[in-house]
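Chemist: need a structure here:
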Amino acid sequence: MNNHYSEDQRRVIAPSSVQIELQFAASDVEKRNVFQFRYHTYVVEMAKQIPAADHESEQLCDDLDAWGDILYATVEGAIIGTIRINTGSIDDFPPSLRKILALHAFQDHPCQDGTPRFSYCSKLMVAPAYRSSSAFYLLVSKGYELFCTNQVQFAFTACNFHLFRLYEQMGFHRYADNFTDPGYGLLAPMVLPVNDLDYMRARRSPLFRIARKRGNVEQQSVQWFHATVDDRAPIVNSQLITPDELWSLICSHFTASPMESIPLLRTLSEAEAKLFFHACASLVRCHAGEELTRQGDVSYCYYLLLSGKLKSLTFIRPPKEYAIPGHFFGANGLLGHAKHTEDIVAATDCKILSLSGMAFQKFCHAQPDIADKLFQQNITLGWK
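Modeler: Modelled structure (predicted):
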């Protein structure tokens, strides 16, 4: 599931009064229009090099489209967003998808009718002019209604690092190893326990607006999830801890203060740095061999190494490595959307701090003075 925007696109905002309509793609014509919308979003707008893209017909589709529910949003007849949802038992999903989502870990969860059903959400995107509208929420909310109608306990997706905070706020959890999807980059599987209303309420999830209308719902699967999957996953959701707790976790990787080790922070007070990280950062574990950046891809994050070692596959004579905690790598996707200039992989298992450009846009409105200091420091450092 992906939702991107660029500097130029942020200047084009749809009026808040627009009437957005949702419908399912049933006919071949509707599906073709959706496939072309996907192509325009991913290939034309985002310049992604996706092997499955049909450049002649300008369409983007795959085998999951044959049995998935394809929902799309329109304004005055023009498609402005879409999402695809596949629902079924574990055997309905392709072996490759079952593996990367680790569905086997969920097949024994408590189920009222004895046959667990899962949903997988993908190809979620919204046109640039409508990324500040209600389109995203409407699509995701309709997806949640489908989960409930189909008695799904767990809904899955996968997203890039800069989207972690967005989906974690909705109620999704990271729970398994990252994987690479050609053309889409390094992704992390995420799961939504559909009946975990308490968690949605605590996270102030936008889905709680409709979830709370369901009344009393089955909780065995929720309890099973927290005891069996979530509590055992070595993943920290920075939004579930305080700024001081997150800062303490980050400091544990440095011999000196992060204020000294991370140039971007040097014009901030420690209190300001804590607020900045808590609003924008995600702690990410990566395994040796995972490709973190790829030449030509647009960056939507600002990456900092916390532990482990990275190496460049682009600059090899002499070898270029990243091994110092606090080292910035890749293109600056926090303050703009530059393109990566090198392929960087994890030489060892490592931990990184991913600062989301999407989250930073909200931070600019909430903390304009701190944001201005970060902008000025970025200019001083000459990072683009």
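Chemist: all contacts plus neighbour counts: C-alpha atoms, from now on.
Modeler: Fine.
Chemist: OK, contacts around the closest residue to Pro206 other than its chain neighbours?
Modeler: Closest residue to Pro206 in three dimensions, ignoring its sequence neighbours and counting by CA to CA, 6 or more residues apart in numbering: Met170, at 6.2 Å. Applying CA atoms under 8 Å, 6 or more residues apart in numbering to Met170 gives the contacts Met200, Arg203, Arg204, Ser205, Pro206, Leu207.
Chemist: Name only those of these that count as buried.
Modeler: With neighbours counted by 16 or more other CA atoms under 10 Å, the contacts of Met170 contain buried members at Met200, Arg203, Ser205, Pro206, Leu207.
Chemist: Among those, which are located in helices?
Modeler: Among those, DSSP state H puts Met200, Arg203 in helices.
Chemist: List just the nearest of the buried ones among the contacts of Met170 to Gln367.
Modeler: Using CA to CA, Arg203 is the member of the buried ones among the contacts of Met170 that lies nearest Gln367, at 20.8 Å.
Chemist: ok, that closest one to Glu21 distance?
Modeler: 28 Å (CA to CA, to the nearest Å).
Chemist: circling back to that earlier point, how close does the residue nearest to Pro206 sit to Pro116?
Modeler: 23 Å.
Chemist: Second chain to compare with the first, below:
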Amino acid sequence: MFVEELRFRHPEADHQRREISDDLDQWSTIYAIIDQHEEVLGTLRCTVLGDVPNQDEILERRQLRPFAERFGVVSIATTSRFMLDRRIRKSSAIRRFIDVGVDLALARGVRFNFGETNSIWLRYFERLGYRRFTEGVNDPVFGYHLPIVMLVRDMSYLRRAKSPLLRLFAEHEHDREAADWFARYASDYRALSALEVGGSAHDRLLAIGVAPASLAAWERSLPSLLYDDLILHTDVLILRDGDILTTAGEVDQTAFVCLKGALRREDEHGRDCGTVTVGQGFAEAEFFSGGIRRETTVALADTVVLILTASHMRRIGRYPGVAEALFSKRPKDEGGQC
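Modeler: Predicted coordinates:
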């Protein structure tokens, strides 16, 4: 049901039996929420890497080798198949999955728990205690997504994030060794998260490689309080040339603003729909309609974008005329056929 809803072309999905399975299942612990009619409403798969006979493929694909070399594979776990039926997404079901996952990690001595997410869920996972540590990935099934990691006993970050997991670690000590090592290893990614930003909007733009002068026109068009608010409270993506940020046909209600670089727009047939440049908002049509993505957007160079979720859009909506100005700057289909 989850796969069909989000239109994933999952290679392990059996649509007739409505099941997903692969070889990793036999080495994992799989949790499920099942209703009174024996219908599966949610799943979570937890894999302790030390239990997997051949770990090389996972280490390479998920970019985990530095963690394994420093702390050993027994310190690493991954979570996947985190799927919830829409009927229980705002229920206590997520908390139940969190509880059993944390219990397993603590019992097995796991220090790093890795997962993956897309832009719409990024802030949610950051609030739980996950962080980015490497570049985004263009996946043929899940589209553009972000590898994330939770340091299981990094009490300092969990407090900063106001994570609901804090209650589960009351009797456990802060893992200073892992936290200090990770702070050095992933230092380039701190400024991308709004939860770890300090100082001014100007400082943050410099930290992520955006020249404030290049945003002068956009800054002038926004109320100063809103400009600072967006820069300081919005997560950032850094895309490389050729990264596909959005794909026509996918389901995702995030909009974006280009801070640096440019993106090519294409319709579902691959036809050119014009270019997004600095200061322009995009992907807003799907956000407001709640429908599927209408366009594919591809980074044309190293590009930086702000991620606008529902809370950010509500913030923008408090300022009359700003949303219209932000998303109307792009010349409609300039040079394109859409």
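Chemist: TM-score for this pair?
Modeler: Aligned and superposed, the two chains score 0.82 in TM-score terms (TM-score structural alignment, normalised by the length of the second structure); 324 aligned residues with a CA RMSD of 3.3 Å.
Chemist: how about Leu84 of the second structure, what does it touch?
Modeler: Per CA under 8 Å, 6+ apart, neighbours of Leu84 of the second structure: Phe2, Leu41, Gly42, Thr43.
Chemist: Neighbours of the first one, how many?
Modeler: Applying other CA atoms under 10 Å, we find 14 residues neighbouring Phe2 of the second structure.
Chemist: Map it onto the first structure.
Modeler: Matched to the first structure by TM-score structural alignment, Phe2 of the second structure sits across from Thr41.
Chemist: Would you agree that match falls within a helix?
Modeler: Yes: assessed with DSSP: H, G, I helix; E, B strand; the rest coil, Thr41 of the first structure lies in a helix.
Chemist: Look up how far Glu58 of the first structure lies from the closest residue to it other than its chain neighbours.
Modeler: Of all residues not flanking Thr41 of the first structure in the chain, Ala127 sits nearest, at 7.2 Å (CA to CA, 6+ apart). To Glu58 of the first structure, Ala127 of the first structure is 16 Å away according to CA to CA.
Chemist: For stretch 70-81 of the first structure, buried residues please.
Modeler: Residues Ile70, Leu71, Tyr72, Ala73, Thr74, Ile79, Ile80, Gly81 are the ones in stretch 70-81 of the first structure that count as buried (16+ other CA under 10 Å).
Chemist: What's the end-to-end length of it?
Modeler: In stretch 70-81 of the first structure, first residue to last residue: 11 Å (CA to CA).
Chemist: got a list of contacts for it?
Modeler: With CA under 8 Å, 6+ apart, stretch 70-81 of the first structure has contacts from 18-25, 31, 33-34, 37, 82-85, 124-127, 130, 135-136, 139.
Chemist: thought Thr246 of the second structure was touching Thr296?
Modeler: Yes: in this structure, Thr246 of the second structure is within contact of Thr296 by CA atoms under 8 Å, at 5.1 Å.
Chemist: C-terminal to the helix or strand hosting Ala285 of the second structure, what's the next element?
Modeler: According to DSSP states H and E, Ala285 of the second structure maps onto helix 284-289. Next along the chain after helix 284-289 of the second structure, taking DSSP H and E as the criterion, comes strand 296-299.
Chemist: who does that next one touch, helix- and strand-wise?
Modeler: The helices and strands touching strand 296-299 of the second structure, judged by 3 or more CA pairs under 8 Å, 6 or more residues apart in numbering; DSSP states H and E, are strand 244-246, strand 263-266.
Chemist: Tell me the residues of the first structure aligned with the shortest one.
Modeler: Going back to what we said before, that points to strand 244-246 of the second structure. Using TM-score structural alignment, the residues of the first structure aligned to strand 244-246 of the second structure are 291-293.
Chemist: Would you state the helices of the second structure in chain order?
Modeler: So, for the second structure - with DSSP H - the helices run 2-5, 56-61, 65-71, 93-108, 119-128, 155-160, 176-185, 201-207, 216-221, 224-233, 284-289, 310-317, 322-328.
Chemist: List the buried residues of the last one.
Modeler: Spelled out, it's helix 322-328 of the second structure. Neighbour-count burial for helix 322-328 of the second structure flags Val322, Ala323, Leu326, Phe327 (criterion: 16+ other CA under 10 Å).
Chemist: do you know how far the first one is from Arg220 of the second structure?
Modeler: It stands for Val322 of the second structure. Applying CA to CA to Val322 of the second structure and Arg220 of the second structure gives a distance of 12 Å.
Chemist: same deal with the third one?
Modeler: From Leu326 of the second structure across to Arg220 of the second structure, the span is 12 Å (CA to CA).
Chemist: re the thing from before, what's the mean distance for the match of strand 244-246 of the second structure versus the second structure?
Modeler: Mean deviation of stretch 291-293 of the first structure from its aligned counterpart in the second structure after superposition (mean CA distance after the TM-score superposition for the first structure): 1.3 Å.
Chemist: do you know which of the helices of the second structure lies nearest Leu24 of the second structure?
Modeler: Closest approach to Leu24 of the second structure among the helices of the second structure is made by helix 56-61 (10.1 Å; CA to CA).
Chemist: List the contacts of the spatially closest residue to Leu206 of the second structure that is not a sequence neighbour.
Modeler: Residue nearest to Leu206 of the second structure in three dimensions, not counting chain neighbours: Pro212, with 7.3 Å by CA to CA, 6+ apart. Neighbouring residues of Pro212 of the second structure by CA under 8 Å, 6+ apart: His202, Leu205, Leu206.
Chemist: Kindly report the same for Leu24 of the second structure.
Modeler: Leu24 of the second structure neighbours (CA under 8 Å, 6+ apart): Val52.
Chemist: which residue in the first structure lines up with it?
Modeler: Match for Leu24 of the second structure (TM-score structural alignment): Leu64.
Chemist: ok so, going back, what is in contact with Leu326 and Arg220 of the second structure at once?
Modeler: Joint contacts of Leu326 of the second structure and Arg220 (CA under 8 Å, 6+ apart) do not exist.
Chemist: circling back: name the residues contacting each of Thr246 and Thr296 of the second structure.
Modeler: Contacts common to Thr246 of the second structure and Thr296, judged by CA under 8 Å, 6+ apart, are absent.
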